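Trainee: my questions concern the predicted model and sequence given below.
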Amino acid sequence: MQFLLRSQIKFFYRPSGLKNNPTFHPDSIVFTLVNKGGDDWAINVENTSPYYASFSGATVASGGREIDLQTTMLAPFSKDSWTAKLSDSLRGGEITLKARLINDYGSIEEIAHDLHP
């Protein structure tokens, strides 16, 4: 009989001088759909808070399909660009981003955001 245990521990130091509530607010993340020409697109992500934002994943729903995105941890007051894991075009209609944010307690909070081309 074999058992495999895999765990990951993240440690964040928060200086006492940080203002605001240490509970992260998903409203501090700004998502923007960017057309890079033709079928090439990306999601620009901006963290406007003084706290790190950890994501366990994200998808974009377009034309009845969900497209997985390559996500990253966002440092305070930083920007990044997320792209599809596999090359895929967005179809017309409503485009919705769903991101899974990991909070301070290790729980997943899902953020849903409508994107406009």
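Mentor: Cool, the structure landed. On a predicted model such as this, the values are computed, not experimentally measured, just so you know.
Trainee: all contacts plus neighbour counts: C-alpha atoms, from now on.
Mentor: Will do.
Trainee: verify the contact between T96 and A61 for me.
Mentor: Yes: counting by C-alpha atoms under 8 Å, T96 sits close enough to A61 to count as a contact (5.1 Å).
Trainee: of the two, which one has the most company?
Mentor: Set T96 next to A61 and count neighbours by other C-alpha atoms under 10 Å: A61 wins out with 19 against 16.
Trainee: so what's that one up against?
Mentor: I67, E94, I95, T96, L97, K98 (C-alpha atoms under 8 Å, 6 or more residues apart in numbering).
Trainee: show residues contacting whatever helix or strand the last one lives in.
Mentor: Counting by DSSP states H and E, the element that carries K98 is strand 95-102. Taking C-alpha under 8 Å, 6+ apart as the criterion, the residues outside strand 95-102 that touch it are 26, 53-63, 108-116.
Trainee: which parts of stretch 51-67 are buried?
Mentor: Residues 51-55, 57-62, 66-67 are the ones in stretch 51-67 that count as buried (16 or more other C-alpha atoms under 10 Å).
Trainee: what do you get for stretch 32-45?
Mentor: T32, L33, W41, A42, I43, V45.
Trainee: put this next to the first one:
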Amino acid sequence: MRLPLLIVCVTTYAFTTLSHAAGIQVGRTRVIYDANKKEVALALTNTEKELPWLIQSWTDNGDGKTRGPFIVTPPLFRLDPQKEQSLRITWSGQALPTDRESLFYMNVRTIPAIEKDNNQKNVLRLIYKTRLKLFWRPEGLKNTPVDACKNLRFSQREGQVFITNDGDYYSVFDTLRISGKSIPHVDMVAPKANATFPLANTANGSKVTWRCITDYGNATAEFTTRLTQK
């Protein structure tokens, strides 16, 4: 009698220099797609010594459902143990804003093989999905992502803190503290936009310190400013 196979899906997010989804190593934590390039490569390595993995990849617009304006090849393939293969990401040609970055997400789903000896056993099979930010970067943007991060403005009104990004790039926080208190639930600020979050009993002039994540997955220098009244 063949016993049932239990399948569990685990989603991981890339934060460090190299992301791991079980036996699959993803070569970066974010994808930067410069508009002047024909394609961008994302390296995957199977670190297993014996078992292959099945790899499925696609992009989405951020809602986890709508496919992004990129073609990923190969969309589905087998990666043998101790082998590396690159995914190739190509823009579909869909019109996108030219005065600021646009954000999408790259998804890499990895499905492990099952050893032949386990065919008749009750097996817990984990399917991993790694999700990375994919930034579409048009030509001719002003300054740099680090400049956008450095020039963020922080203000408050009626228990709300406003973060204003006047730059052309997304600012993704590595750390953010106000009066020494860590603010973990603020992820990023879109270009030419504001992010708002509640923070009661914050005094005008409170010290704000922050770092952003660079294109290479590490942190910028720490920046400091004062909280102003909006």
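Mentor: Perfect, I can see it now. Quick caveat: nothing in here was measured; it's all calculated off a predicted structure.
Trainee: show only the entries of the contacts of strand 95-102 of the first structure found in strands.
Mentor: 54-62, 108-115 (DSSP state E).
Trainee: all the helices of the second structure, residue numbers only.
Mentor: Applying DSSP state H to the second structure gives helices spanning 145-150.
Trainee: quick check: longest strand of it.
Mentor: strand 123-137.
Trainee: check contacts around the residue nearest to W41 of the first structure when sequence neighbours are not counted.
Mentor: The shortest distance from W41 of the first structure to any non-neighbouring residue, by C-alpha to C-alpha, 6 or more residues apart in numbering, is to N35 (4.5 Å). Neighbouring residues of N35 of the first structure by C-alpha under 8 Å, 6+ apart: W41, A42, P117.
Trainee: could you find the closest non-adjacent residue to the last one?
Mentor: The shortest distance from P117 of the first structure to any residue that is not its chain neighbour, by C-alpha to C-alpha, 6+ apart, is 6.0 Å, and that residue is L33.
Trainee: now which residue in the second structure aligns to the one you found?
Mentor: Here L33 of the first structure is matched to Q156 in the second structure, going by TM-score structural alignment.
Trainee: any idea how far its match is from I213 of the second structure?
Mentor: Q156 of the second structure is 24 Å from I213 of the second structure, where distance means C-alpha to C-alpha, to the nearest Å.
Trainee: R109 of the second structure now?
Mentor: 24 Å.
Trainee: before we move on, back to that, pick the one among the buried residues of stretch 32-45 of the first structure closest to N20 of the first structure.
Mentor: For these, the minimum distance to N20 of the first structure (C-alpha to C-alpha) is 21.0 Å, reached by V45.
Trainee: what lines up with that closest one in the second structure?
Mentor: Using TM-score structural alignment, V45 of the first structure lines up with I163 in the second structure.
Trainee: which residues touch the match of L33 of the first structure?
Mentor: Per C-alpha under 8 Å, 6+ apart, neighbours of Q156 of the second structure: F162, N204, L227, T228, Q229, K230.
Trainee: which one of those is nearest I24 of the second structure?
Mentor: F162 (39.1 Å).
Trainee: contacts only, for the spatially closest residue to that closest one that is not a sequence neighbour.
Mentor: The shortest distance from F162 of the second structure to any non-neighbouring residue, by C-alpha to C-alpha, 6+ apart, is to T196 (4.7 Å). T196 of the second structure is in contact with Q160, V161, F162, I163, counting by C-alpha under 8 Å, 6+ apart.
Trainee: any chance of those residues in TSV with distance to R88 of the second structure as columns?
Mentor: Listed next are the contacts of T196 of the second structure as TSV, based on distance: C-alpha to C-alpha, whole Å:
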residue	distance to R88 of the second structure
Q160	42
V161	40
F162	38
I163	35
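Trainee: strands - which of these land there?
Mentor: Per DSSP E, the contacts of T196 of the second structure map to strands at Q160, V161, F162, I163.
Trainee: among these, which one sits closest to G140 of the second structure?
Mentor: I163 (24.5 Å).
Trainee: who touches that closest one in this structure?
Mentor: I163 of the second structure touches L152, R153, F154, S155, V189, N194, A195, T196, counting by C-alpha under 8 Å, 6+ apart.
Trainee: now F70 of the second structure
Mentor: By C-alpha under 8 Å, 6+ apart, F70 of the second structure lies in contact with T59, I89, T90, W91, S92.
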